[in-house]
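*Asks:* Pasting the sequence and the predicted coordinates here, then a few questions.
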Amino acid sequence: MLSLKLPQQLRIDQVPQVFHEQGILFGYRHPQSSATACVLSLFQMTNETLNIWTHLLPFWFFVWRFVTALCVTDIQNDSYSWPMLVYMGTSCVYPLVSSCAHTFSSMSRNARHICYFLDYGAVNLFSLGSAIAYSAYTFPDALVRTTFHDCYVALAALNTMVSTGLSCYSRFLEIQKPRLCKVLRVLAFAYPYAWDSLPIFYRLLLPPGESAQNEATPYHQKHVLLTLLASFLYSAHLPERLAPGRFDYIGHSHQLFHVCVILATHLQMEAILLDKTLRRGWLLASSRPPSLPQMAGALLLCAVFSLGNIGYFSAALYRVPDPEPHKKET
């Protein structure tokens, strides 16, 4: 009878420092795992298992939503729906890439960095997809067809490219300057989100105009609150920092961060769909939605630049000396 031996798990003192997670003491995978061992670890409780599944399962949910939207949309003639489809497509990409990054990040030190380089690129591409949908459907009445509106997607694309480079660079500081690394990484994701959310902040804090006073507002509020909670969990490493070893497998901050991010994306999607439906008449009469060349150009430019960034930093990994030469991988 065929039997598979599940990969061995290690303690924090048995893996190189680059694999360490603050407050997580047990459940580490071998730092030179094979691809097969990484896949098998999906069915074994390690400190990464729920990180993988909390994005892999939602990926299929978002794919279902995307396919459903495609089936009810006249893609060739309904240009009003194109920004929504772009957004829903990018919302499928980042959970898949993130789950793959967590799955294969234990293959080697360099593989870990490269996996998360790709993860950062996917998250930033989703940020651009959000900006495209916001530009088309969620802008408050007073900001529609202003200079800010005209420049909004272009600057979101620039933010995406800069953020990918900054977040990738931060990984080179993990060992020697961990605090600076954390500050740069949080900043790399916080400022594109802040830029993308300016129309939402306006709608929540100021009179948004008649067409923007609708049932989408509570969803926007919950999305912002969940995103702020996710940012706090990512930065604070709670609760595992207060009780090291107690939340190694279930309940540590990165798992909670993943859950909050997925819920926030779901609420964001519902809010955008409501705005798209409820404001259709006013927006078609008053706004200029991003054209197909604009959207395709922004996405293509960001994808090429991000992949170039990832390639550059991946090559740099092999030029930079190992910061832990004294510590062998078990």
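*Replies:* Received, thanks. Computed from a prediction, not measured in an experiment: that's the story for all the values here.
*Asks:* hey, let's count contacts and neighbours off CA atoms from now on
*Replies:* Will do.
*Asks:* So residue 254 is in contact with residue 50, correct?
*Replies:* No. Using Cα atoms under 8 Å, residue 254 is not in contact with residue 50, being 9.2 Å away.
*Asks:* So what's the residue count around residue 215?
*Replies:* 12 (other Cα atoms under 10 Å).
*Asks:* actually residue 72, not the one I typed
*Replies:* For residue 72, using other Cα under 10 Å, the count is 8.
*Asks:* On the three-state scheme, residue 204 is what?
*Replies:* helix (DSSP: H, G, I helix; E, B strand; the rest coil).
*Asks:* which residues touch it?
*Replies:* 217, 221 (Cα atoms under 8 Å, 6 or more residues apart in numbering).
*Asks:* for residue 259, same thing?
*Replies:* residue 54.
*Asks:* did I read that right, it in a helix?
*Replies:* Yes. Assessed by three-state DSSP, residue 259 belongs to a helix.
*Asks:* how far away is it from residue 91?
*Replies:* 15 Å (Cα to Cα, to the nearest Å).
*Asks:* then this one, side by side with the first:
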Amino acid sequence: MSSTSETRLRHSAPSVTEAAIETGHRVVDTVKKVSHTLHWDELPEWSKDNEYILTGYRRLQYSFSGCLHSVFAYLHNESVNIHSHLWAAVLFLGFLVTANDHHIAQYPTAMWLDRAAFAVFLVMAVFCLLCSATFHAVACHSQEIARQYNALDYAGIISLIVGSFYPAVYYGFFCQPTYQVFYLGGITLAGIGAAVIVLAPRYATPAYRPIRTAVFVGLGGFGVIPLSHMVLSHGFTAACEEMGLAWVIYSMGFYLVGALIYANRFPERLAPGKFDLFFASHQIFHVHVVLAALSHYVGVLKAFHHWHGALNGTCVP
């Protein structure tokens, strides 16, 4: 090989290396650009909600198709929130469709009021869970869409809380229609009041999370009044049979614990960045909501079968 060729090779080697390095940098930059998720520091201010969740945020999509794609195509920090309530909604829709054949139709004493009590609770459960799943799915659309669907999410929570009271009060005061009307009217008005507060635009910001949580807890706490009335007038054992009280208490416990975990951002506040994709407080809250709704439905079934099975749909003096 001539000295001229050797010289050319020596000069070309660094150029090839530099070109490879430059290509590598371009690849890395391209990957960063097409990455589906962002870090907390890359988020627009309006979308920052939990400073202890550092990664896994979706890019703004500005389209519902992009939001839908994010639900099934890749993992992000809303994946668990979406799917936990999406599939729970499907489950409760199944309960709604099968309640009549599996339970209500078993007893000739069952009336339209029984069907209404079941329907109100199950429809509100499906509505709440779908609102929640939808909000978390489209929260990456844009600021305005996120705001609108966040309000829908709050409306769903209120609807489920209010709807849960209907079968409990109906069966708890099965033979006392005056109390049924009184307590159901009261919880309905309280639900409207709660909606006025939490749906106000000023309360939709992260700074008002404790107030929103307090309103939801207070609305759920309204149930202590008819429950206490039931226990004092009928006794705890009778209330467990006639109202499914034990399961109602379990349900309220799940709601309360879940709300407190959510409000205090536990456990991610103890280890920021470690619970970005799984086991964050909002995800735990979602699971508690599902467990609470399931517990409540068990209580409804227990009360229904008591009145129409053991008591044959009659009021015993």
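*Replies:* Here it is on my side, so go on. Bear in mind the structure is a predicted one, so any value in this text is a computation, not a measurement.
*Asks:* Once they're superposed, tell me the TM-score.
*Replies:* Overlay of the two chains. TM-score (TM-score structural alignment, normalised by the length of the second structure): 0.77; 276 aligned residues with a Cα RMSD of 2.9 Å.
*Asks:* is it fair to say residue 274 of the second structure lies in a strand?
*Replies:* No. Counting by three-state DSSP, one finds residue 274 of the second structure to be coil, located in no strand.
*Asks:* Residue 161 of the second structure and residue 219 touch, don't they?
*Replies:* Yes. Assessed by Cα under 8 Å, residue 161 of the second structure is found in contact with residue 219 at 7.4 Å.
*Asks:* the more surrounded of these two?
*Replies:* residue 161 (27 against 18).
*Asks:* Could you find the counterpart of the more buried one in the first structure?
*Replies:* The alignment partner of residue 161 of the second structure in the first structure, by TM-score structural alignment, is residue 127.
*Asks:* do residue 71 of the second structure as well
*Replies:* Using TM-score structural alignment, residue 71 of the second structure pairs with residue 42 in the first structure.
*Asks:* Surely its match and residue 52 touch.
*Replies:* Yes. Taking contacts as Cα under 8 Å, residue 42 of the first structure lies within contact range of residue 52: 7.4 Å.
*Asks:* Neighbours of residue 31 of the second structure, how many?
*Replies:* 11.
*Asks:* Could you do residue 181 of the second structure as well?
*Replies:* 13.
*Asks:* and if you look at residue 68 of the first structure?
*Replies:* There are 11 residues near residue 68 of the first structure, going by other Cα under 10 Å.
*Asks:* Can you tell me the element it falls in?
*Replies:* Element membership of residue 68 of the first structure [criterion: DSSP states H and E] is helix 49-71.
*Asks:* Report all helices and strands that the next helix or strand after that helix contacts.
*Replies:* Sequence order places helix 82-104 as the next helix or strand after helix 49-71 of the first structure, per DSSP H and E. With contacts taken as 3 or more Cα pairs under 8 Å, 6 or more residues apart in numbering; DSSP states H and E, helix 82-104 of the first structure sits against helix 35-40, helix 49-71, helix 109-137, helix 253-278.
*Asks:* could you give the angle of the helix holding residue 68 of the first structure to helix 253-278?
*Replies:* 10 degrees (axes from the mean of the first three to the mean of the last three Cα atoms, to 10 degrees).
*Asks:* from the middle of its chain, how far away would helix 49-71 of the first structure be?
*Replies:* Remark: helix 49-71 of the first structure is offset 13 Å from the chain centroid, using Cα atoms, centre = their mean, to the nearest Å.
*Asks:* how close does that helix sit to the second structure?
*Replies:* For helix 49-71 of the first structure, the mean distance to aligned residues of the second structure following superposition is 0.9 Å (mean Cα distance after the TM-score superposition for the first structure).
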